[in-house]
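Student: model this:
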Amino acid sequence: MTTTRAQVAGTDDIVGLLREQHSRIRDLFDLVLSSSGDARRDAFQDLVRLLAVHETAEEEIVHPVARRRLPGGEGIVADRLAEERAAKELLAELDGMDTGDPAFPEKLDRLRIDVLTHARAEERYEFERLGDEFDAAQRRAMATALQAAESTAPTHPRPGTESATKNMLVGPAAAIADRVRDMIRKSRSDG
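Tutor: Now for the predicted structure:
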């Protein structure tokens, strides 16, 4: 059940779109933790994909704007990027694990706490201020740019690429490799 653009297109405002994605991320964590077997594996793959795509797009679109336009933006973004890198490292570790591994739930819960804490900080210190700083047309344009960035983002975590420049250099090739890897995984699990 991969999140698609249509599932989060209820808003064309960047702040609403990002909040909706955060809500979907919370729901997926709950689903992964409450599932087992193939259902857990599939829900986790959806979570990995959404987190990877979401964070990449934020790093390409949201954080550069926040850094430039928000009072104290440099510090706000530096804190969020440090959180994102730590979460990507743990997500990459989990992405290589079998979801049936006895250590998986504990590590996933640690990631859940880190990601949800990060999301609350983004919403409070970054998204609210973006909503105040930009008018409706600007927020719509940013939402369109975010969705475009998501369409070419890697579907697996890439720790160390927490900048717009690095994401744009590495992202397209990594996205192709990730999507091929995802198709192979899916064909193996279906067959």
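
Student: from here on, contacts and neighbour counts on C-alpha atoms
Tutor: Will do.

Student: I'd like to know how many residues surround S189.
Tutor: 11 (other C-alpha atoms under 10 Å).

Student: distance of it from G37?
Tutor: S189 sits 12 Å away from G37 when distances are taken as C-alpha to C-alpha, to the nearest Å.

Student: also Q147?
Tutor: 32 Å.

Student: higher neighbour count, these two?
Tutor: Using other C-alpha under 10 Å as the criterion, Q147 and G37 rank with Q147 on top: 21 against 9.

Student: is it true that that one touches A6?
Tutor: No. In this structure Q147 lies outside contact range of A6 using C-alpha atoms under 8 Å: 10.6 Å.

Student: who touches both of these two?
Tutor: By C-alpha atoms under 8 Å, 6 or more residues apart in numbering, Q147 and A6 have no common neighbours.

Student: counting neighbours, what do you get for G72?
Tutor: 12.

Student: residues in contact with it?
Tutor: G72 touches nothing, counting by C-alpha under 8 Å, 6+ apart.

Student: with D12 instead?
Tutor: 139-140, 143-144.

Student: kindly report the same for M97.
Tutor: Contacts of M97 by C-alpha under 8 Å, 6+ apart are F104.

Student: what secondary structure does it sit in?
Tutor: coil (DSSP: H, G, I helix; E, B strand; the rest coil).

Student: against A174, how distant is it?
Tutor: 20 Å.

Student: Proceed likewise with the subsequent sequence, for comparison:
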Amino acid sequence: MAATKAAAAKKTSSSSKSKTAAAKPRSKAARKTARAAAKPADAIKLLKDDHREVKAWFKEYEKLEDDAEKQALADKICLALTVHTQIEEEIFYPAARDEIDDDDLLDEAEVEHASAKQLIAEIQGMKVGDRLFDAKVTVLGEYVDHHVEEEESEMFPESRDSDLDLKALGIQLAERKAELMAAAGA
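Tutor: Got it, this is the predicted structure:
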């Protein structure tokens, strides 16, 4: 009887361990995103951190020569930008539009996103070695540099000076980012 209870306890313990293990994010990026969601930053810090990360990846891409590494990094860049633009469009831009008086700036940001999404779709439909693949990744990096400069020098300061609750927005952005990354298997 005691052996049966011990076996049942062990089985319960191992099944709860496997549930815990299954609940943990699989990849390094998913674990990092989960930690960020657990420790929310304000919205602007979260978005700036995304900007810095992807800009570093573009610089890294320029130095790569191995096709497999280039493909993996291009895929990583495209996923990160897809998620980033989605959380901005779903959460940050509508909140900013309600609080800052600069519709032109927000309209331009949305058009820049559309251009970036078009290039991302083209890159995702190609592979390293295809004609114009490297050029498209380079141009995407240039678009991102321009977009980031405008957001960080104009939109973010206007947002900080507004009545936006940047902590609450940061929580929403981090949660949505974690959802999208998990859905993408990252």
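
Student: TM-score for the pair, please.
Tutor: Overlay of the two chains. TM-score (TM-score structural alignment, normalised by the length of structure 2): 0.74; 156 aligned residues with a C-alpha RMSD of 2.4 Å.

Student: buried residues in the longest helix anywhere in structure 1, which are they?
Tutor: For structure 1, the helix with the greatest residue count under DSSP state H is helix 164-190. Going by neighbour count (16 or more other C-alpha atoms under 10 Å), the buried part of helix 164-190 of structure 1 is 164, 167-168, 171-172, 174-175, 178-179, 182.

Student: over to stretch 139-158 of structure 2?
Tutor: 140-141, 143-144, 147-148, 151, 155-156, 158.

Student: can you give me how far it is from the chain middle?
Tutor: 16 Å (C-alpha atoms, centre = their mean, to the nearest Å).

Student: structure 1: matching residues for that stretch?
Tutor: Aligned by TM-score structural alignment, stretch 139-158 of structure 2 falls on residues 110-129 of structure 1.

Student: residues in contact with the matching stretch?
Tutor: With C-alpha under 8 Å, 6+ apart, stretch 110-129 of structure 1 has contacts from 15, 19, 22, 26, 29, 66, 70, 76, 80, 83-84, 87, 90-91.

Student: CSV for these, including neighbour count, secondary structure and distance to E133 of structure 1?
Tutor: Formatted as CSV, the contacts of stretch 110-129 of structure 1 follow (neighbours: other C-alpha atoms under 10 Å; DSSP: H, G, I helix; E, B strand; the rest coil; distance: C-alpha to C-alpha, whole Å):
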residue, neighbour count, secondary structure, distance to E133 of structure 1
V15, 22, helix, 11
R19, 19, helix, 17
H22, 21, helix, 21
R26, 16, helix, 27
F29, 21, helix, 31
A66, 22, helix, 10
L70, 18, coil, 8
I76, 18, helix, 15
R80, 19, helix, 19
E83, 17, helix, 24
E84, 24, helix, 24
A87, 22, helix, 28
L90, 18, helix, 33
L91, 25, helix, 32
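
Student: list the contacts for D30 of structure 1?
Tutor: Per C-alpha under 8 Å, 6+ apart, neighbours of D30 of structure 1: none.

Student: aligned partner of S18 of structure 2 in structure 1?
Tutor: With TM-score structural alignment as the criterion, S18 of structure 2 pairs with nothing.

Student: and for S18 of structure 2, the neighbour number?
Tutor: S18 of structure 2 has 12 nearby residues by other C-alpha under 10 Å.

Student: do the one 3 residues further on as well
Tutor: Neighbour count for A21 of structure 2, taken as other C-alpha under 10 Å: 11.

Student: for it, helix, strand, or coil?
Tutor: A21 of structure 2 - assigned by three-state DSSP - is helix.

Student: separation between it and K70 of structure 2?
Tutor: For A21 of structure 2, the distance to K70 of structure 2 - C-alpha to C-alpha - is 31 Å.

Student: ok, Q124 of structure 2 next?
Tutor: For Q124 of structure 2, the distance to K70 of structure 2 - C-alpha to C-alpha - is 13 Å.

Student: higher neighbour count, the two?
Tutor: Ranked by neighbour count (other C-alpha under 10 Å), Q124 of structure 2 and K70 place K70 first, with 20 against 15.

Student: need the counterpart of the more buried one in structure 1.
Tutor: With TM-score structural alignment as the criterion, K70 of structure 2 matches R40.

Student: ok, its match - contacts?
Tutor: Shown in contact with R40 of structure 1 (C-alpha under 8 Å, 6+ apart): 31-34, 99.

Student: report the buried members of the residues you listed.
Tutor: 31-33, 99.

Student: in strands, which of those residues fall?
Tutor: Using DSSP state E, no member of these falls in strands.

Student: with distance to G10 of structure 1 added, can I get these in CSV?
Tutor: Output for the buried ones among the contacts of R40 of structure 1, formatted as CSV (distance: C-alpha to C-alpha, whole Å):
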residue, distance to G10 of structure 1
L31, 22
V32, 24
L33, 27
T99, 32
